[in-house]
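[1] Got a predicted structure here, sequence first:
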Amino acid sequence: MPFDLPVFEPADSAPEIPAALPLVVLLTGFTDAGGAVAQTVEYLRDGLEHQLVRRYHNDVLLDYRARRPIVSFDQDHLTDYRPPRLELSLARDTLGHPFLLLAGYEPDFAWDAFVRSVRAFVEAAGVLSVTWVHAIGMPVPHTRPIGATVSGTRAALTEAHSVWKPHTQVPATAGHLLEYRLAEDGVSVAGFVLLIPHYLGDTEYPAAAIAALDSITAATGLVFDVDGLRDDNEEFLGKVAEQIAASEELGRMLQGLEERYDAYMAGATHASPLLHEADLPSADELAAELERFLANRPGGDEHGPLA
């Protein structure tokens, strides 16, 4: 694997970058419960104005056999080839405020080279802050607000928005490494881990994308119109509610999740009820009950063009 090659190329007509802009980092791949990141990338790419600054090289960073590009076939010939994209862009929020967006697949290879390239850009561009978001499945109910674990160098942000502060070890992502190195550089950086109901982890859960965008807003002050996502979420939750109302077993399962969540949020002294799943339904059990209507709402595909 040619890791000695440059990991990116500048855009042919890259825009001038104003100083002191926030950088938002969204990498799909290892963990993306509820399709939080994939949906947010799609929203930001398709719904907002943006100009390409640099494109990262798939041949250096991407494992093609793990994330197969999409090819279109029309009867007897191929019509399109869509490889995954990892790009840095200058974007504008709903109110026209500029920000930097690094979005796409999480690099499979050359993490150190990738992180060095971002660190160098952050320094050269005078980036004001860096915010990244990802999502994991947790035994929490969909009937309660989506919480987050917040890490980084912004103590006030962590204090205000981090509902779960574990002492643990987890498999690292490229986002973790980037946060770690930026913190070493003294950069203002925040990482949001969204805590998504584990039984909805394999779906495209609109509330997960809303929570991701709200987290970015909390960290940067950027504004996003999520009315469309809210409409989608109301429809999604309506179908979930129908299925739960029709199943006494599902109702008991949900009640157990709610009771544990409420006890934890009320400051219960017993250890981390969010993690004690012995008498709670497994993700497979709940997913099986909900499969009938969730099957027609495919989850974020890390192997697709946004991956």
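    Yep, that arrived. Numbering: from 1, shown residues only.

[2] CA atoms for contacts and neighbours, from now on please.
    Will do.

[3] How many residues are close by Arg276?
    To be clear, residue 276 is His; Arg isn't right here. 11 (other C-alpha atoms under 10 Å).

[4] so how far is Arg260 from it?
    9 Å (C-alpha to C-alpha, to the nearest Å).

[5] what does Ala113 give?
    Taken as C-alpha to C-alpha, the span from Ala113 to Arg260 is 43 Å.

[6] These two: who's more crowded?
    Taking other C-alpha under 10 Å, Ala113 and Arg260 do not tie; Arg260 has more neighbours (22 against 17).

[7] Now that one: closest residue in space that isn't a chain neighbour?
    Pro273 (5.9 Å; C-alpha to C-alpha, 6 or more residues apart in numbering).

[8] residues in contact with the one you found?
    The contact partners of Pro273, by C-alpha atoms under 8 Å, 6 or more residues apart in numbering, come to 260-261, 263-264.

[9] Next up, identify which helix or strand Asp202 is on.
    Using DSSP states H and E, Asp202 sits in no helix or strand.

[10] Tell me how many other residues crowd it.
    21.

[11] so how far does stretch 82-98 reach from one end to the other?
    End-to-end distance (C-alpha to C-alpha), stretch 82-98: 28 Å.

[12] Touching, Leu229 and Ala207? I think so.
    Yes - if you go by C-alpha atoms under 8 Å, Leu229 and Ala207 touch, sitting 7.5 Å apart.

[13] More neighbours: which of those two?
    Ala207 (23 against 18).

[14] secondary structure class for the more buried one?
    For Ala207, the assignment made with DSSP: H, G, I helix; E, B strand; the rest coil gives helix.

[15] try it against this one:
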Amino acid sequence: MTDGNGFLGGRLLVVAFEGWNDAGEAATGAVRTLKDLLDMREIMTVDPELYFDYQFNRPTISTNEDGLRVIEWPSATMFGPRAPGAASVPLAEDAELRVSGTNAGNIYLLLGTEPSRSWKSFAAEVFDAALAADVTGVVFLGAMLADVPHTRPISIFVSSDNALVRSELQIERSSYEGPVGILSILSDASETAGIPTLSIWASVPHYVHNAPSPKAMLALIDKLEEVIDVVIPRGNLVTEAAEWESGIDTLAAEDEEMAAYIAQLEQARDTVDSPEASGEAIAQEFEKYLRKRGDGRDGRADGRTGPDGPRQ
């Protein structure tokens, strides 16, 4: 730690990437929510020519407000507060429209698409910018497809590779070994640069993988708000999460096989969450998950920040 105030006391970079690390668009959705609510400016954008395969991450074209056709290239951008260090205490009339709290002026964001190549160079460029901005901690957000029911609270896994962060926040270190995504590469680069890290992951029901998951996004924002010590307005997200769950309920009611499968997931989840469940039993559930998903199939697990985090 650099300032004696612990992980929460300095400038925090919150990171999310589209792609393998972003089931249900939950992680990028949470960071976009922050970006829309905070008064931020662009600090750095990487050159897409260096890091992206356009046949894999294709550019998109759209019409802007002036009626012009514009091409948008895949990239990654870092944002910072226009007034670093300043507390954002909203006025009464906009109290529900802005992030507030004593740490709001210390939040930086990194948002983009997972690069296709040159990950080492990409990480070096990102952390050159982070060090220049005096970032003292990094929070990685991710979401993975998992065998979990949509009817129960979204499972959140929190872990850190930094011993001081683990001690301060009473969390554990992930023990996963296997394929990784860009978040694990950036985490390793961050720790090497002397910037401590924290990873927050949400589990998204795999049987609704084609649609955004506002419930998972909401769960990440809830945990993020707790970690970065700010108050984040939820807007319509609570209503959207309820409608998402209700919509899946309607589909399941028309499909007996799907309903039976969800009931099995609910029973398994309730067993793990029951007061009678031992730590060993919970550990066995996670180990079974890892054996099944740890090879990265379907984007269901990502490196050290996967589901083998703290067994809470």
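    Nice, thanks for sending it over. Predicted model only: the values in this text are computed from it and were never measured.

[16] quick one: TM-score?
    In this superposition the chains share a TM-score of 0.73, using TM-score structural alignment, normalised by the length of the first structure; 257 aligned residues with a C-alpha RMSD of 3.1 Å.

[17] Just the buried subset of the contacts of Pro273 of the first structure, written out for PyMOL, thanks.
    This is how PyMOL selects the buried members of the contacts of Pro273 of the first structure, with burial counted by 16 or more other C-alpha atoms under 10 Å:
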select buried, resi 260+261+263+264
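
[18] Could you export the contacts of Pro273 of the first structure as JSON lines, including secondary structure and distance to Ala174 of the first structure?
    Supplementary listing: the contacts of Pro273 of the first structure in JSON lines, determined by DSSP: H, G, I helix; E, B strand; the rest coil; distance: C-alpha to C-alpha, whole Å:
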{"residue": "Arg260", "secondary structure": "helix", "distance to Ala174 of the first structure": "32"}
{"residue": "Tyr261", "secondary structure": "helix", "distance to Ala174 of the first structure": "30"}
{"residue": "Ala263", "secondary structure": "helix", "distance to Ala174 of the first structure": "34"}
{"residue": "Tyr264", "secondary structure": "helix", "distance to Ala174 of the first structure": "30"}
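
[19] wait, isn't Leu95 of the first structure in contact with Asp225?
    No - Leu95 of the first structure is beyond contact range of Asp225, at 9.3 Å (criterion: C-alpha under 8 Å).

[20] neighbour-wise, which of the two wins?
    Of the pair Leu95 of the first structure and Asp225, Asp225 is the one with more neighbours under other C-alpha under 10 Å, namely 14 against 10.

[21] Now check the second structure for the residue matching that one.
    By TM-score structural alignment, Asp225 of the first structure lines up with Pro233 in the second structure.

[22] neighbours of Val247 of the first structure, just the number please.
    Let me fix one detail, which is that residue 247 of the first structure is Ser and not Val. Applying other C-alpha under 10 Å, I find that Ser247 of the first structure has 12 neighbouring residues.

[23] Return the residues in contact with it.
    Contacts of Ser247 of the first structure by C-alpha under 8 Å, 6+ apart: none found.

[24] What ranges does the first structure have for its helices?
    Counting by DSSP state H, the segments of the first structure that form helices are 36-47, 58-61, 111-125, 155-161, 174-184, 206-220, 227-245, 248-265, 283-294.

[25] Turn those into JSON lines, including distance to Ala135 of the first structure.
    What follows is these, written out as JSON lines (distance: least, C-alpha to C-alpha, whole Å):
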{"stretch": "helix 36-47", "distance to Ala135 of the first structure": "6"}
{"stretch": "helix 58-61", "distance to Ala135 of the first structure": "22"}
{"stretch": "helix 111-125", "distance to Ala135 of the first structure": "20"}
{"stretch": "helix 155-161", "distance to Ala135 of the first structure": "15"}
{"stretch": "helix 174-184", "distance to Ala135 of the first structure": "12"}
{"stretch": "helix 206-220", "distance to Ala135 of the first structure": "8"}
{"stretch": "helix 227-245", "distance to Ala135 of the first structure": "17"}
{"stretch": "helix 248-265", "distance to Ala135 of the first structure": "18"}
{"stretch": "helix 283-294", "distance to Ala135 of the first structure": "16"}
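
[26] His150 of the second structure: neighbour count?
    24.

[27] My guess is it contacts Ser246. True?
    No - using C-alpha under 8 Å, His150 of the second structure is not in contact with Ser246; the gap is 9.7 Å.

[28] contacting residues for the closest residue to Val189 of the first structure other than its chain neighbours?
    Excluding its sequence neighbours, the residue lying closest to Val189 of the first structure (C-alpha to C-alpha, 6+ apart) is Val130, at 4.6 Å. Taking C-alpha under 8 Å, 6+ apart, we find Val130 of the first structure in contact with 22-25, 187-190.

[29] mapped onto the second structure, which of the residues you listed are still contacts?
    Among the contacts of Val130 of the first structure, the ones whose aligned partners also touch in the second structure (both residues aligned by TM-score structural alignment, their matches' C-alpha atoms under 8 Å) are 22-25, 187-190.

[30] top of the residues you listed by neighbour count?
    Neighbour max across those (other C-alpha under 10 Å) = Ala190, 26 neighbours.

[31] Counterpart of that one over in the second structure?
    Ala190 of the first structure maps onto Leu198 in the second structure, by TM-score structural alignment.

[32] now do Ile210 of the first structure
    Looks like Ile210 of the first structure aligns to Leu218 there (TM-score structural alignment).

[33] what's the distance between that match and Phe79 of the second structure?
    Applying C-alpha to C-alpha to Leu218 of the second structure and Phe79 of the second structure gives a distance of 22 Å.

[34] show me the contacts for the residue nearest the centre of the second structure.
    Residue closest to the average C-alpha location in the second structure (C-alpha atoms, centre = their mean): Leu141, at 2.0 Å. For Leu141 of the second structure, the contact set (C-alpha under 8 Å, 6+ apart) comprises 14-16, 27-28, 199-201, 220.

[35] how close does Thr131 of the first structure get to Ser272 of the first structure?
    According to C-alpha to C-alpha, Thr131 of the first structure stands 26 Å off from Ser272 of the first structure.

[36] Give me the neighbour count for Glu280 of the second structure.
    Glu280 of the second structure has 10 neighbours, counted by other C-alpha under 10 Å.

[37] Asp227 of the first structure too?
    Residues near Asp227 of the first structure, counting by other C-alpha under 10 Å: 10.

[38] Of Thr131 and Ser272 of the first structure, which one has the most company?
    Thr131 (24 against 16).

[39] Quick check: that one vs Leu21 of the first structure, distance?
    From Thr131 of the first structure to Leu21 of the first structure the distance is 11 Å (C-alpha to C-alpha).

[40] same question, Glu106 of the first structure
    23 Å.

[41] now swap in Gln51 of the first structure and tell me
    15 Å.
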